[in-house]
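Participant: Build me a model from this:
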Amino acid sequence: MKQHTVIDSPYGPLTLVASDGVLCGLYMAGQRHRPPEENFGDRDDTPFAETTAQLRSYFAGELVEFTVPLGMIGTPFQRSVWEQLRRIPYGETRSYGELARALGNPGASRAVGLANGRNPIGIIVPCHRVVGADGSLTGYGGGLDRKQRLLDFERGLAPR
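Facilitator: Next up is the predicted model:
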């Protein structure tokens, strides 16, 4: 059974989606690869209290690592990429190639990029921390402006 809620954030409204009470989606308004609203289930705030509290702490600059349980739905390769994303420390970045090497498949940087783009739980699974090999900003489902703002925020370059 799926449920969802919408919360405000400094980056616009965030739609949180849970399946059987476990977070399986966090989507920004206008996000690429955002599922249709009818896939989000009934509107119900109940399963999102801890996620909402952790997101508020993150946006206040008080939390650097999320601990909410996640129900990541994807292929085994996608889930392995998303797990690598969760290992990128707050305020740091990694390139697609670095992630591919960490997965033991140095030639898979393009596949890593595709999996990164399909990340269903933005911010908490920090796909915004992935940059090009030269450190440049590359695609982000929430838009490059949001990606830059999130990176600046984590680096202490943006107001809290």
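Participant: use CA for all of it now, contacts and neighbours both
Facilitator: OK.
Participant: all strands for the chain, in order.
Facilitator: Shown for the chain, the strands assigned by DSSP state E span residues 2-7, 14-19, 22-28, 42-43, 94-95, 130-131.
Participant: How far away from the center of its chain is stretch 38-50?
Facilitator: Between the centre of stretch 38-50 and the centre of its chain there are 18 Å (CA atoms, centre = their mean, to the nearest Å).
Participant: er, stretch 90-103 I mean
Facilitator: From the chain centre to the centre of stretch 90-103 is a distance of 15 Å (CA atoms, centre = their mean).
Participant: One more, please, to line up against the first structure:
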Amino acid sequence: MRGVTDNARVDVETCASVEIPTPIGPLGVVVTARGVLAVGLGGLTSAEQAARSLNGLVPGSLPGPVERVRGELGEYFEGMRQAFTVPIDWRLSSGYALEVRRMLAETVAYGDTISYSGLARLVRDEDVEGRDGAARAVGRAMATNPVPLLVPCHRVLAADGSLHGFGGGLEMKRRLLALEGAVPATLF
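Facilitator: Predicted coordinates for the structure are as follows:
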């Protein structure tokens, strides 16, 4: 009797990786034909590690998508871009985390901030595990965000307005918020 795996087919899809130097340090970016799959705040290693969790991705060349994300990130750091238009490949997000990340990307604009509990209220989650539990659930979704900057988890603050948690560290979060004018540049 033939096993299921004998007939199993894995679709192969090209992904491209690039490391982009920025004022906050190198960003690793993995793109597919669908969009940006992962952004690594410390460089390429973390972005590629996130991409490895998907079966069927093979390294290749995608010059159009790579140059588009490189250009938009460059414009952002030069203060010439306030919204990203590159598509996001959402396959590394699912369930509640996907809902929270989409809400953040769609509602919290450049230069604005929101609290963890405020974001929970936007996704109508204030009653799940109580208010503090909902804020913690949003925090978990932000902590595992595979596309930081594009999904601007740096704009999410503690209820008292203080900086709390960020994959690239609080100094990086502070610098991103200062770039956007959300906090005074003198704080770093």
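Participant: out of the strands of structure 1, which comes closest to Leu137 of structure 1?
Facilitator: strand 130-131 (5.2 Å; CA to CA).
Participant: Give me the mean distance between the closest one and structure 2.
Facilitator: In the superposition against structure 2, strand 130-131 of structure 1 averages 0.4 Å from its aligned positions (mean CA distance after the TM-score superposition for structure 1).
Participant: Structure 2: matching residues for that strand?
Facilitator: In the comparison with structure 2, strand 130-131 of structure 1 aligns to the range 156-157 (TM-score structural alignment).
Participant: what do you get for stretch 96-103 of structure 1?
Facilitator: Counterpart in structure 2 of stretch 96-103 of structure 1, with TM-score structural alignment as the criterion, is residues 116-123.
Participant: Just give the closest residue to the most centrally placed residue in structure 1, not the sequence neighbours.
Facilitator: Centrality entry for structure 1: nearest residue to the mean C-alpha point is Gly122, 1.9 Å, by CA atoms, centre = their mean. Distance criterion CA to CA, 6 or more residues apart in numbering; nearest residue to Gly122 of structure 1, sequence neighbours excluded, is Leu26 at 5.5 Å.
Participant: What's the match for that neighbour in structure 2?
Facilitator: In structure 2, the position corresponding to Leu26 of structure 1 is occupied by Val39, as judged by TM-score structural alignment.
Participant: before we move on, back to that, Ile73 of structure 1 is nearest to which of the strands of structure 1?
Facilitator: Counting by CA to CA, Ile73 of structure 1 lies closest to strand 22-28 out of the strands of structure 1; the figure is 7.0 Å.
Participant: Would you mind getting the average deviation of that closest one from structure 2?
Facilitator: Between strand 22-28 of structure 1 and the aligned residues of structure 2, the post-superposition mean distance stands at 1.0 Å (mean CA distance after the TM-score superposition for structure 1).
Participant: other SSEs contacting that strand?
Facilitator: In terms of contact count using 3 or more CA pairs under 8 Å, 6 or more residues apart in numbering; DSSP states H and E, strand 22-28 of structure 1 is assigned the packing partners strand 14-19.
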